[in-house]
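A.B. asks: generate coordinates for the sequence data below:
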Amino acid sequence: MDEAVIGKLTQHALAARNNAYAPYSHFQVGAALITDDGQVFSGCNVENAAYPEGVCAEAGAISAMVSAGGSRVIETITIAGKGLIPCLPCGGCRQKIREFATERTCVLVVDENGEQLFKDSLHSILPFSFGPENLETSNQKEQAE
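C.D. replies: Sure, this is the predicted structure:
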């Protein structure tokens, strides 16, 4: 991935993190993704007094992508947490990213200063994943042909 694109995604993720609503944990997270057609979407975590009802930053970015229409293929997603320890996507977000991923989808994690802490494929952090193709039956495949 081009360094300019990585820089752009990092800036979007950091900006989104600054807008996070985290009055309970005080742990702000921002995410930015780029689709295969070059569109960038970002999101931040939004907490709720009923803790399980919060929304992760990655889910917010994916929702923005879907609501905008167009491509739904994530090339790279960048996550910016608070602190200097990598803030990798939770299990639920890994599965949400997987829904729109390819074998080449990259997960990039930066620290609160934008310094890269982690970079690898989604497949490496969610091996043997379940995806849309698992729901296809042989009958559906025949109809598609």
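
A.B. asks: going forward, measure contacts and count neighbours with C-alpha atoms only.
C.D. replies: Will do.

A.B. asks: for the chain, which segments count as strands?
C.D. replies: 30-35, 40-44, 74-80, 106-110, 116-121 (DSSP state E).

A.B. asks: other SSEs contacting the fourth one?
C.D. replies: Applying 3 or more Cα pairs under 8 Å, 6 or more residues apart in numbering; DSSP states H and E, one finds that strand 106-110 contacts strand 74-80, strand 116-121.

A.B. asks: so of the ones you listed, which one's packed in deepest?
C.D. replies: strand 74-80 (a mean of 29; mean count of other Cα atoms under 10 Å).

A.B. asks: remind me what that one packs against, helices and strands.
C.D. replies: helix 3-18, strand 30-35, strand 106-110.

A.B. asks: contact partners of the first one?
C.D. replies: In other words, helix 3-18. Contacts with helix 3-18, where a contact means Cα atoms under 8 Å, 6 or more residues apart in numbering, come from 28-34, 40, 42-45, 77-81, 110, 112, 114.

A.B. asks: and the spatially most central residue of the chain, what does it touch?
C.D. replies: Note on the chain: the residue nearest the mean C-alpha position is residue 58, at 3.9 Å, using Cα atoms, centre = their mean. Shown here is residue 58, whose contacts under the criterion Cα under 8 Å, 6+ apart are 30, 31, 32, 42, 43, 44, 45, 79, 89, 93, 97.

A.B. asks: I have a second one here; can you model it like the first so I can compare?
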Amino acid sequence: MQDDELIEAAQAAAGQSYSPYSRFPVGAALRFADGTIVTGTNIENASYGLALCAETVAVAKAMDAGVRGGLEAVAVTGPGADAITPCGRCRQVLNELAQLGGTDPLVFCVGPKEVRTVRLSELLPHAFGPASLD
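C.D. replies: Purely as a prediction, here's the structure:
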């Protein structure tokens, strides 16, 4: 049941998307070990390179709220024909948050007809993170 609630939170977040250029609303939801769920949505900009992905927005909100450990699961949803996965930048941003708590969260990649479940480490093998700087 928790996984369905996380996916629903991501879908609701997509409803807040500001995506007038791509018309591709994306929602993300992060679940932490204490049950906290933090959501984000994509925010586009006329200067395309300044757009923010839903996952990055959710991570920034979590960090701003002091939620930094215990990332258990992530759900990402969008309107494409297939289940969507986080882009490379978002995989790195999610990895940073996960490594702060020593976790390898499940990532629910949600599409209109399917949900793919993978570990973040499968999406970003041999990741660069805080430990790489030691």
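
A.B. asks: that older thread, out of the helices and strands packed on strand 74-80 of the first structure, which one sits most buried?
C.D. replies: When these are compared using mean count of other Cα under 10 Å, strand 30-35 is most buried, at a mean of 28.

A.B. asks: read off where that strand ends up in the second structure.
C.D. replies: Aligned by TM-score structural alignment, strand 30-35 of the first structure corresponds to residues 27-32 of the second structure.

A.B. asks: that stretch vs the first structure, average offset?
C.D. replies: Mean deviation of stretch 27-32 of the second structure from its aligned counterpart in the first structure after superposition (mean Cα distance after the TM-score superposition for the first structure): 0.4 Å.

A.B. asks: how far does that stretch sit from its chain's centre?
C.D. replies: 6 Å (Cα atoms, centre = their mean, to the nearest Å).

A.B. asks: now tabulate the strands of the first structure in JSON lines and tack on distance to residue 134 of the first structure.
C.D. replies: Putting the strands of the first structure into JSON lines (distance: least, Cα to Cα, whole Å) gives the following:
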{"stretch": "strand 30-35", "distance to residue 134 of the first structure": "23"}
{"stretch": "strand 40-44", "distance to residue 134 of the first structure": "27"}
{"stretch": "strand 74-80", "distance to residue 134 of the first structure": "19"}
{"stretch": "strand 106-110", "distance to residue 134 of the first structure": "21"}
{"stretch": "strand 116-121", "distance to residue 134 of the first structure": "20"}
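
A.B. asks: residue 22 of the first structure is nearest to which of the ones you listed?
C.D. replies: In terms of Cα to Cα, the element of these nearest to residue 22 of the first structure is strand 40-44, at 9.5 Å.

A.B. asks: how about that closest one: buried residues?
C.D. replies: 40, 41, 42, 43, 44 (16 or more other Cα atoms under 10 Å).

A.B. asks: just name the closest of these to residue 106 of the first structure, please.
C.D. replies: residue 40 (14.3 Å).

A.B. asks: picking that back up, closest one to residue 131 of the first structure among the strands of the first structure?
C.D. replies: Per Cα to Cα, nearest to residue 131 of the first structure of these: strand 74-80, 14.1 Å.

A.B. asks: what does residue 129 of the first structure align to in the second structure?
C.D. replies: So residue 129 of the first structure corresponds to residue 127, using TM-score structural alignment.
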